[in-house]
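[1] Quick one: sequence and predicted model below, then my questions.
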Amino acid sequence: MIDDFAKRYLHDDLREAREAVLEKLEGLSEYDVRRPLTATGTNLLGLVKHLALWETRYLGEVFGRPFPEPLPRWDDPEARGRDFWATSEETRAEVIDRFHRAAAHADATIEALPVDAPGHVPWWPRPDVMLFNVMVHVLTETTRHAGHADILREQLDGATSAPVRDREFWTERCAEIERVAQAARS
């Protein structure tokens, strides 16, 4: 009974985190979803592309349920990091559609297997896992990247998941935080 509850709880949270990531692209231009917003090139569409690839690996390959589309090899050093940005040939619609297909494939794995189903993650130091371990890992990674997306979106246009406040509130709040930070210098 607890196994079913845990699996359903983690799966529901994963679905919510996926939606949160996609929401951050809404209303933005092609340029804004693709442009590098950090020194390492992190961008919103790249986060979506990255999450799609790794869901197919973790909730597909790891359990002997390969994604029906070609994927770069996980151990190919040339491919490493290319999943964090969309090429000029990849449209936003294609990346988002792949994300949805990857999620559907992952969901089918989660629904088909018991939470203690064995899997093998060859790139982990302790490669023998259960579905539970992988679900926790994928949920953690998805929520981490959803947080990145929150910050990137806020940098772009100020949109946040925070309660709606006016510009004056946030200006005063930032000034208060700056005062505290300055006081900590002493």
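    Yes, it's here. Predicted, not measured: the structure shown is a model, and the values here were computed from it.

[2] CA only for contacts and neighbour counts going forward, please
    Noted.

[3] so what's A102 up against?
    A52, L53, E55, T56, F67 (C-alpha atoms under 8 Å, 6 or more residues apart in numbering).

[4] Rebuild these as CSV, extending it with secondary structure and distance to R80.
    Below are these laid out as CSV (DSSP: H, G, I helix; E, B strand; the rest coil; distance: C-alpha to C-alpha, whole Å):
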residue, secondary structure, distance to R80
A52, helix, 15
L53, helix, 12
E55, helix, 16
T56, helix, 16
F67, coil, 19
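
[5] would you list these in CSV and tack on neighbour count and distance to H145?
    As requested, these are exported to CSV (neighbours: other C-alpha atoms under 10 Å; distance: C-alpha to C-alpha, whole Å):
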residue, neighbour count, distance to H145
A52, 24, 12
L53, 20, 13
E55, 25, 13
T56, 26, 16
F67, 18, 22
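
[6] hold the first one in mind and look at this next one:
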Amino acid sequence: MTDEDAVAPSMKADLLRYLQTGRDAVLWKLDGLGEYDARRPLTPTGTNLLGLVKHLAGVEIGYLGDTFGRPFPDPPAWMTAEDGPDDDPQADLFATPDETREDVVGLYRRAWAHGDATVEALDLSSVGQVPWWPPERRDVTLHRVLVHLIAETHRHAGHADIVREGIDGAAGLRADGSNLWVEGDGWPAYRDRVERAAREAAG
């Protein structure tokens, strides 16, 4: 066994742990919300919580499925050639009225399971192809794809955190630990402090 072989399992575990932390954070942002708040556009560009979940499901299905020749079983209609992104580039960014929250969350969880099985089956040095990337960058290792997925998932977890805060003030990383240094009634005083600093700096 080489040193690389010995390190790979723990490196895989680290990468999957960071990916799973982001996955869980995104789903937690739906907790306690009614259908309208879970789906409604919350920014001028239409960012919505259930749409973020749907988008990330598609991202995982692509990067940890097709990229490595491991197609996802029974993909949803919006991912097929007939009804997919070429016909509606926003299809993965919001839930239609006939897609239930359970449908979208269930798809995301199935995407996790499929992706985790890919990671388990392959070496981090295994090479796949991302067909939607430019030709000069299409060949990728599993390691690179996992780093990409962690970055994308946590980016969207940040989006979800901000838009959820705008709905009802709920914020933080997870239910059992917000990872925020201010809690409860301390936020107005902190916000006022930031406001005063900004006004002073602006003259």
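    Good, I have the coordinates. Source: prediction; values computed, not measured.

[7] Send over the TM-score of the superposed chains.
    In this superposition the chains share a TM-score of 0.94, using TM-score structural alignment, normalised by the length of the first structure; 185 aligned residues with a C-alpha RMSD of 1.5 Å.

[8] Quick check: chain neighbours aside, which residue is closest to the spatially most central residue of the first structure?
    The first structure has T142 as the residue nearest its centroid, 3.4 Å off, counting by C-alpha atoms, centre = their mean. Spatial nearest neighbour of T142 of the first structure, excluding adjacent residues (C-alpha to C-alpha, 6 or more residues apart in numbering): A17 at 6.2 Å.

[9] Now do the equivalent of that neighbour over in the second structure against V59 of the second structure, distance only.
    Superposed on the second structure with TM-score structural alignment, A17 of the first structure falls opposite G22. Here the criterion is C-alpha to C-alpha, to the nearest Å. By it, G22 of the second structure lies 13 Å from V59 of the second structure.

[10] dump the residue contacts of the match of A17 of the first structure.
    Applying C-alpha under 8 Å, 6+ apart, the residues contacting G22 of the second structure are I150, T153, H154, A157.

[11] do T109 of the first structure as well
    Counting by C-alpha under 8 Å, 6+ apart, T109 of the first structure has contacts L59, G60, F63, R65.

[12] Would you format those residues as a markdown table with distance to T87 of the first structure and neighbour count included?
    Formatted as a markdown table, the contacts of T109 of the first structure follow (distance: C-alpha to C-alpha, whole Å; neighbours: other C-alpha atoms under 10 Å):
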| residue | distance to T87 of the first structure | neighbour count |
| --- | --- | --- |
| L59 | 25 | 26 |
| G60 | 24 | 22 |
| F63 | 29 | 20 |
| R65 | 27 | 16 |
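
[13] Please identify which of those residues is nearest to E89 of the first structure.
    G60 (25.6 Å; C-alpha to C-alpha).

[14] To which residue of the second structure is the closest one aligned?
    Per TM-score structural alignment, G60 of the first structure is aligned with G65.

[15] show me what contacts V145 of the second structure?
    Counting by C-alpha under 8 Å, 6+ apart, the residues that V145 of the second structure touches are Y63, L64.

[16] Residue in the first structure paired with it?
    Counting by TM-score structural alignment, the partner of V145 of the second structure is V134.
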